[in-house]
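Visitor: pasting the sequence and the predicted model now:
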Amino acid sequence: MNLLSLNCLGLGNPDTVNALRTLVRREAPAMNFLCETKLCGRDMRRVRERLGEYNGIEVDRVGRSGGLTFLWKKEVDCNFVSTSVHHVDCHIREREKEWRITGFYGWSAVSDRHLSWELLRLLHHQSAHPWVCIGNFNEIFYFTEMKGGSRAQWQMNNFQSAIDDCGLRDVPWEGYKFTFDNGQSGDANRQCRLDRALCTETWLDLFPYARLFHLDREWSDHAPLRLAFDRREIGSKTRSRFRFEQIWVGEEGCEEAIIRGVEKGQEDLVDSLRACGKELFAWKKTSIGKISRSLELKRKQFARLNEGDRTERSVQKQRKLIAEIASLYRQEEQYWRQRSRALWLRDGDLRVGEEEVSTVAVDYFKGLFTSAEPSNFEAVLEGIEGRVTARMNHVLQAELKRKLLKL
């Protein structure tokens, strides 16, 4: 199981939604916490439908800012507890484990930052379950968690005090140190670690191999966070995950790749599936992936620019890459839409209306209960042992007497 957390910087732009959908497909999280969606609940539900089969809780934006959503796969046993414009709190049951997760979005204004810590303490007192809290806290622990700009010591002290009061600690993490970048160059550039996952010792006892990965920042000024709960989900942050797409079935070469995989796997099912995956992955890279390869290349270029100092040239190059990546996302979306339309025109609309369903049902039951007037019963009944004796048959065939009717 894993979880994806991201400060979206708004989801009203179709390019941003396409980028988010690609990220969710790539990381395949069981749960998602998204803050600063800048959407009302109705619009966020439309976005959710594009991300896959998730249940969810939406918190409306306030004015033109804010907006939260917490999504979980249908197989996850998630029970909603509470929400506000700054948090979503849920209980999770997994086999014999029961624990708690909170998506947190701290107040951005320094004058309101104390409200974040009051909320954190309030949430702490509401449950004794093992607890993990993830999101954008809009504050740092130490001066070493920032690059550029200045910060008052008392701000960090207040954050540390709240964390101590709640018995929380950092989940071990990997990746580029700073999760926020204001996108400016030179002395105006500000980078800091505003996004993190905090947990209690009891939660870490449940998930001793848990790791938080700072993923590469793309369209947002915040980096996505991927929280991996166990060793199966822990790997390189750039590791590619193979996922079969149903629409590939109509593409030239897909069937041949599957056949090659089955033949290589011989009679062992696991080996066949593994071999099929390798063959399909190789086929995808050479046959399907012109746009995908361009996306991968530009994402790697962008990732290299994400770390280190910001010059005017590097910032301009980043902005150019963001526009190019968004364009490629649009091309990819358009390609698959056209492909889906072509398959629909070829194979027809498989949906059936209510009238057709009714006709099929009537015809079925009509045929089921209408006699076909069969004959030659003796041949069929010959091998069936009789249960009605000759005496019983005599009684049944006897003439009905009036006195029996009176009884």
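Guide: Arrived safely, thanks for sending.
Visitor: okay, CA-based contacts and neighbour counts for the rest of this
Guide: Fine.
Visitor: where's the nearest residue to Glu139 once chain neighbours are set aside relative to Pro224, distance?
Guide: Once flanking residues are discounted, Glu139 sits nearest to Leu194: 5.4 Å by C-alpha to C-alpha, 6 or more residues apart in numbering. Separation of Leu194 from Pro224 (C-alpha to C-alpha, to the nearest Å): 11 Å.
Visitor: got another, please set it beside the one above:
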Amino acid sequence: MHKILFWNSRGAGSEKFRSDIIDLVKLHSIDILALCEPRVQFSKAKDTLLSLGFTDYKIVEANGFSGGIWLFWSSNQVKLDIIDMNCQSITAKISQPNGTAWMLTALYASPTNSVRSNLWKYLERLAFTHHLPWIFMGDFNELYSCVDKNFGTISGRIGGLKHWVDSNFLIDMGFLGSCDTWSNNRIKERLDRAFCTCDWRTHFPEAFIRHLPKMKSDHCPILLQLHSNNYVNRRVTPFRFQAMWLTHCDFSTFVADSWKSYSGDFVKKTTDLSHDLQQWNINIFGNIFKRKKHLLARIGGIQKATDRYSNPFLINLESELIREYETLRDQENLFWKQKSRDKWL
């Protein structure tokens, strides 16, 4: 088990959410997924989320548009036991093959101060009954320090969270990527983060948090990677016609012109076209997975560059790159639908 993704998705009922979450889970090979603020009942998104390979889940339903936490994992990949839950958190014990066990709390702290303050007291009581390495990950809806906000007053925004973290000697996991995890285009704050106990950090010295680019939500997804080297290279597959090629404006012309240029019988022409389509895919259409990663890196770079200062050119470029990314994502959806022999449009 290597990767955990937490995302305040600000809604899980739209088609855009469906495309984004499928992309996130596949692109980053997520083992445990935690979502908050779904703004819909679980039944509205259940089929989509379970189609991603997760076998088990625990749900704290939203109260209307407020709150809600959904936790997903696959029992084939992760030994996870739910320990406790309330309206602001789900806590699980994760056991590893080498015998090491540790605790994970996925949380969405209430935006209401009086309700949120109860969460810190609850977590302190829970910690007294389970003496294991522990990491807390989620949307804390509160600042830990003044550097977590780039504009506006911090009055009343620092209090219970800082006291809880300091009194329990928790460690801020830090991050890679943009400084802030939430923004409304003017104010930017670091609300989504992770704190761990000292013994958890000792067990996972290479672990780190990455702030992924914001897309649909005003919160960015945060990715916890336990080990520093766990990306898997995709295998090169034999030639197969890809439905996503049909979305390229030059595809039809390329096929027609190529077919006219070939000589020989039908079998030879088909063989020649297969070879040329492979080259066209590499040189013209491009490796869709590499292009997506490149676009995400550029989007993340722009969001990091505009952490503190707004730049109209970069903001416009970010919008263009997000649209290009979404086009690639839709093309990849065709690829996976065809690969799984589902119907595609």
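Guide: Structure received. These numbers were taken from a predicted model, which means no experiment stands behind them.
Visitor: still on that earlier bit, list the contacts for the residue nearest to Glu139 of the first structure?
Guide: Counting by C-alpha atoms under 8 Å, 6 or more residues apart in numbering, Leu194 of the first structure makes contact with Asn136, Phe137, Asn138, Glu139, Ile140, Phe178, Thr179, Phe180.
Visitor: mind doing that once more with 10 Å?
Guide: The neighbourhood of Leu194 of the first structure, defined by C-alpha atoms under 10 Å, 6 or more residues apart in numbering, consists of 106, 135-141, 145-146, 178-181, 222-223.
Visitor: please apply the same query to Arg42 of the first structure.
Guide: Contacts of Arg42 of the first structure by C-alpha under 10 Å, 6+ apart are Arg48, Glu58, Asp60.
Visitor: Asn76 of the second structure too?
Guide: Contact analysis of Asn76 of the second structure by C-alpha under 10 Å, 6+ apart lists Gly53, Phe54, Thr55, Asp56.
Visitor: now the buried members of the contacts of Leu194 of the first structure.
Guide: Neighbour counting by 16 or more other C-alpha atoms under 10 Å classes 106, 135-141, 146, 178-181, 222-223 among the contacts of Leu194 of the first structure as buried.
Visitor: can you count the residues close to Arg116 of the second structure?
Guide: Here the number of neighbours of Arg116 of the second structure (other C-alpha atoms under 10 Å) works out to 19.
Visitor: er, Arg211 of the first structure I mean
Guide: Neighbours around Arg211 of the first structure, by other C-alpha under 10 Å: 23.
Visitor: what does it align to in the second structure?
Guide: Residue pairing (TM-score structural alignment): Arg211 of the first structure is matched to Phe208 of the second structure.
Visitor: make CSV out of the contacts of Arg42 of the first structure and add distance to Gly12 of the first structure, secondary structure and neighbour count.
Guide: Listed next are the contacts of Arg42 of the first structure as CSV, based on distance: C-alpha to C-alpha, whole Å; DSSP: H, G, I helix; E, B strand; the rest coil; neighbours: other C-alpha atoms under 10 Å:
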residue, distance to Gly12 of the first structure, secondary structure, neighbour count
Arg48, 13, helix, 20
Glu58, 15, strand, 23
Asp60, 13, strand, 22
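Visitor: a markdown table for those residues, including distance to Arg339 of the first structure?
Guide: As requested, the contacts of Arg42 of the first structure are exported to a markdown table (distance: C-alpha to C-alpha, whole Å):
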| residue | distance to Arg339 of the first structure |
| --- | --- |
| Arg48 | 23 |
| Glu58 | 32 |
| Asp60 | 35 |
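Visitor: aligned counterpart of the residue nearest to Glu139 of the first structure in the second structure, please.
Guide: Correspondence of Leu194 of the first structure to the second structure, assessed by TM-score structural alignment: Leu191.
Visitor: reduced to three states, what does the equivalent of His131 of the second structure over in the first structure come out as?
Guide: Alignment note (TM-score structural alignment): His131 of the second structure maps to Ala128 of the first structure. Classification of Ala128 of the first structure by DSSP: H, G, I helix; E, B strand; the rest coil places it in coil.
Visitor: Trp99 is in contact with Ala128 of the first structure, correct?
Guide: Yes - taking contacts as C-alpha atoms under 10 Å, Ala128 of the first structure lies within contact range of Trp99: 9.1 Å.
Visitor: now Asp205 of the first structure: how far from Leu120 of the first structure?
Guide: Counting by C-alpha to C-alpha, the gap from Asp205 of the first structure to Leu120 of the first structure is 21 Å.
Visitor: who's more crowded, those two?
Guide: Comparing Asp205 of the first structure with Leu120 by other C-alpha under 10 Å, the one with more neighbours is Leu120, at 21 against 11.
Visitor: just list the residues touching that one, thanks.
Guide: His87, Thr102, Phe104, Gly106, His114, Cys133, Phe159, Ala162, Ile163, Asp165, Cys166.
Visitor: run the last query once more with 8 Å
Guide: Ala162, Cys166.
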